[in-house]
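Undergrad: here's a sequence, model it:
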Amino acid sequence: MKTQLPIHGDDEHVVVKFRPRTSAHPPGRRDEPAATHTQPAARPPAQLAPTNAPPAAKDLSRFERPRDEPDDFRQRMLANVAALAFTVALTVIGIWLAISIADLRKTQDCVLMGRRDCARISVMPHS
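TA: This is a model prediction of the structure:
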């Protein structure tokens, strides 16, 4: 059986330069005209992409929403505290329910075995 190796062309591999976001408005936003952006410095000829290469990946600026108002830290913290309290309450209720079901199962197993001393009788101390 012959093994076929893939044919690699030079136009398949493109290196895209990573540019971190350092400003509030990344380049290429739709609400800004393209002419206002500064052009990057010219690269040496060895780093230029081939002319038939696919365009560079689009940035995620089209998914960003402009903030109309500043972030309300107090409201966000109150929401976090409320969510934590709700989660703790659900956990406590779940543990209580699991213990109650286990206790009920134990009592039911005792009754089904035919024993008569299954019910708990609390004895009040005489004063």
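Undergrad: can we go C-alpha only for contacts and neighbour counts from here?
TA: Will do.
Undergrad: work out for me the element residue 102 sits within.
TA: helix 73-112 (DSSP states H and E).
Undergrad: another for comparison:
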Amino acid sequence: MKTQRPITSEVSEEEHRVLQFRPRTPPPGRPGKLGHPGPQHDAGEEPNDLSRYERVRERPDDFRHRMLANIAAFAFTVALMAVGLWLAKNIADLRKTQDCVLMGRRDCARISTPYF
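TA: Got it, this is the predicted structure:
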């Protein structure tokens, strides 16, 4: 049995170098590291929070309309799931019937019996 040895090649020292990590410096005129408030934070500067992204709404939320839209979306999702399950069941039944016919059997048709 032949043993496998790793392929060795002569690697020069230039291929394997350790790069020095240099931390980023903040842009000129900005306090702190990368825009984060730090020890150099001015007292007059606005804090970094999400309040500056808030917008004033022209009209208040319509809670009733939002709830009706949520109910309609939920009903649509439930209906879509029901149709998907029904379709999967019918495809499985058709596959069973097709497999039965392809095996050459003659009793493949499903006979429905009334429930009394």
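Undergrad: in the second structure, what residues pair with the helix holding residue 102 of the first structure?
TA: The alignment of helix 73-112 of the first structure onto the second structure (TM-score structural alignment) spans residues 63-102.
Undergrad: what's the mean deviation for that stretch versus the first structure?
TA: For stretch 63-102 of the second structure, the mean distance to aligned residues of the first structure following superposition is 0.3 Å (mean Cα distance after the TM-score superposition for the first structure).
Undergrad: in that stretch, which residues are buried?
TA: For stretch 63-102 of the second structure, the neighbour count (16 or more other Cα atoms under 10 Å) marks residue 97 as buried.
Undergrad: ok, stretch 48-66 of the second structure next?
TA: So, applying 16+ other Cα under 10 Å, stretch 48-66 of the second structure has no buried residues.
Undergrad: what about it, start to end distance?
TA: 31 Å (Cα to Cα, to the nearest Å).
Undergrad: next one: that stretch to chain centre, how far?
TA: 26 Å (Cα atoms, centre = their mean, to the nearest Å).
Undergrad: next: stretch 116-127 of the first structure.
TA: 53 Å.
Undergrad: how far does that stretch stretch from start to finish?
TA: End-to-end distance for stretch 116-127 of the first structure, by Cα to Cα: 29 Å.
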